[in-house]
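Engineer: Sharing a model prediction with you, sequence too.
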Amino acid sequence: MAFLQNEKEKWEYILLVNSFGLLLSSEIKCDINAIIFVMCLPKPTWQVSGIRDYDKLKKNSVVRGASMNKVFIIDGENFSNFKGFCKEFSNVVLSGKYEWNEGLDAFNDILCGGFGDIEFGEEYTIIWKNSAKSKRDLGYGETIIKLNEILKNCHPTNKESVIQEIRDAKMNKGPTIFDWIEEIILDNENVTLIIE
């Protein structure tokens, strides 16, 4: 694959072609023969579950996933809090046909399909652009707000554990809303997540 300038481009190019069936990056320069060559390779199934950099890509290159599936792009520039993320997700992934009400159990159910333009069990890809901004926006401050909402409605036997989660979040310890969302998406085998 000498037609690409370096090893990183080779991996990116194969990943993009096999994940989406088309070239998505204008940064990778090649001619039509290169595209035909790669398209004629056996179609491995690729997924980029939360891969944030090239080193992880090379280490975890071939994993479960789907080729030729629907692609939805969530852009961290379009929201700055959890409510905004829910609206962005509803507009993009659910095609504005349904509104996700911020429940994390419901989020998991929605990811399985049967809502918007996604059939139940259909494989699709979510690309999360500007995720570094989202990680900050959906960090401990938003997590504390969400945990306080959960505390108001949780079963009495769960109150102490939610209170402990709030204490931890106030000390910047434990998972954040961003982490919860990422984990829920990655737990769904029909969804491929690309973090950019």
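Structural biologist: Nice, I can see it.
Engineer: Please count neighbours and contacts with C-alpha atoms only from this point.
Structural biologist: Noted.
Engineer: List the buried residues for stretch 89-109?
Structural biologist: 89-95, 99-100, 107-108 (16 or more other CA atoms under 10 Å).
Engineer: scratch that, stretch 7-22
Structural biologist: 9, 12-20.
Engineer: again, but for stretch 113-129
Structural biologist: Those would be 113, 115-116, 118, 122-129, for stretch 113-129 by 16+ other CA under 10 Å.
Engineer: can you list contacts of that stretch?
Structural biologist: By CA atoms under 8 Å, 6 or more residues apart in numbering, the residues outside stretch 113-129 that reach it are 65-66, 69-76, 93-98, 112, 190-196.
Engineer: Next, format the buried residues of stretch 7-22 as JSON lines and append secondary structure and distance to Ile150.
Structural biologist: Listed next are these as JSON lines, based on DSSP: H, G, I helix; E, B strand; the rest coil; distance: CA to CA, whole Å:
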{"residue": "Glu9", "secondary structure": "helix", "distance to Ile150": "45"}
{"residue": "Glu12", "secondary structure": "helix", "distance to Ile150": "41"}
{"residue": "Tyr13", "secondary structure": "helix", "distance to Ile150": "43"}
{"residue": "Ile14", "secondary structure": "helix", "distance to Ile150": "43"}
{"residue": "Leu15", "secondary structure": "helix", "distance to Ile150": "39"}
{"residue": "Leu16", "secondary structure": "helix", "distance to Ile150": "39"}
{"residue": "Val17", "secondary structure": "helix", "distance to Ile150": "42"}
{"residue": "Asn18", "secondary structure": "helix", "distance to Ile150": "41"}
{"residue": "Ser19", "secondary structure": "helix", "distance to Ile150": "37"}
{"residue": "Phe20", "secondary structure": "helix", "distance to Ile150": "38"}
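Engineer: try it against this one:
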Amino acid sequence: MTPEPPRNRDDGGTMAPRQFEIDGSTMTDIASFYAQMNRLLMDGESWALAESLDALNDVLYGGYGAIAGREPVRFVWKDIAATRAALGREATCAFLRERLKTRTMFNGSPIVDQLAALESGLGTTYFDVVMQVFADHPNIEIVPA
């Protein structure tokens, strides 16, 4: 989905939020989440976001891609439950196992601890972290639909 055309002011004299629609039903894994973020937020750019929480955080700050800066932004998230499942325990464990393979020269014990927590039914999923990244931007609103 391409970004909306320029917005009008709302009744309070402030700019109505730019709105994007995330379709959770199309997400099957972490890669498909970033593919959708690229379609929504990087239209017109000559490069794409990496599959990285840091990259997601950066694009949400704005200044490049579809978000101009600290403007109000609303993400209407259709089928957010499907996204929660796609970025849930199984996907997070697979992601962490892959990261652990590249940590041979570094301390991998935090990753091992995260895996153990997830495998015991506790721990933070990739979805949880994505939601925290969005929440760290006060100009951004998530509306489950």
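Structural biologist: Cool, the structure landed. Predicted, not measured: the structure shown is a model, and the values here were computed from it.
Engineer: Take the contacts of stretch 113-129 of the first structure and keep only those in strands.
Structural biologist: 70-75, 191-195 (DSSP state E).
Engineer: hmm, which of those are the buried ones?
Structural biologist: 70-72, 74-75, 191-195.
Engineer: ok, of those residues, which one's closest to Asp137 of the first structure?
Structural biologist: Comparing those against Asp137 of the first structure with CA to CA places Asp75 closest, at 12.4 Å.
Engineer: all helices of the second structure, in order?
Structural biologist: 30-41, 53-61, 80-86, 89-101, 109-119, 126-135 (DSSP state H).
Engineer: which bit of the first structure covers stretch 137-144 of the second structure?
Structural biologist: Mapping stretch 137-144 of the second structure onto the first structure (TM-score structural alignment) gives residues 188-195.
Engineer: ok, now which residue in the first structure is the farthest from the centroid?
Structural biologist: Computed with CA atoms, centre = their mean, the maximum C-alpha offset from the centroid of the first structure is found at Pro156, amounting to 32.9 Å.
Engineer: And that residue, what's its match in the second structure?
Structural biologist: By TM-score structural alignment, Pro156 of the first structure lines up with Phe106.
Engineer: Also Ser90 of the first structure?
Structural biologist: Per TM-score structural alignment, Ser90 of the first structure is aligned with Asn38.
Engineer: before we move on, what about Asn130 of the first structure?
Structural biologist: Using TM-score structural alignment, the equivalent of Asn130 of the first structure in the second structure is Asp79.
Engineer: tally of neighbours for the residue lying closest to that match once chain neighbours are set aside?
Structural biologist: Excluding the flanking residues, the one nearest Asp79 of the second structure by CA to CA, 6 or more residues apart in numbering is Gly24, at 4.8 Å. When neighbours are counted by other CA atoms under 10 Å, Gly24 of the second structure registers 22.
Engineer: dump the residue contacts of Gly24 of the second structure.
Structural biologist: 77-83.
Engineer: Go again with 6 Å.
Structural biologist: Contacts here follow CA atoms under 6 Å, 6 or more residues apart in numbering; on that basis Gly24 of the second structure touches 78-80, 82-83.
Engineer: As JSON lines, the helices of the second structure with distance to Gly12 of the second structure would be great.
Structural biologist: Converted to JSON lines, the helices of the second structure look like this (distance: least, CA to CA, whole Å):
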{"stretch": "helix 30-41", "distance to Gly12 of the second structure": "27"}
{"stretch": "helix 53-61", "distance to Gly12 of the second structure": "24"}
{"stretch": "helix 80-86", "distance to Gly12 of the second structure": "30"}
{"stretch": "helix 89-101", "distance to Gly12 of the second structure": "42"}
{"stretch": "helix 109-119", "distance to Gly12 of the second structure": "45"}
{"stretch": "helix 126-135", "distance to Gly12 of the second structure": "24"}
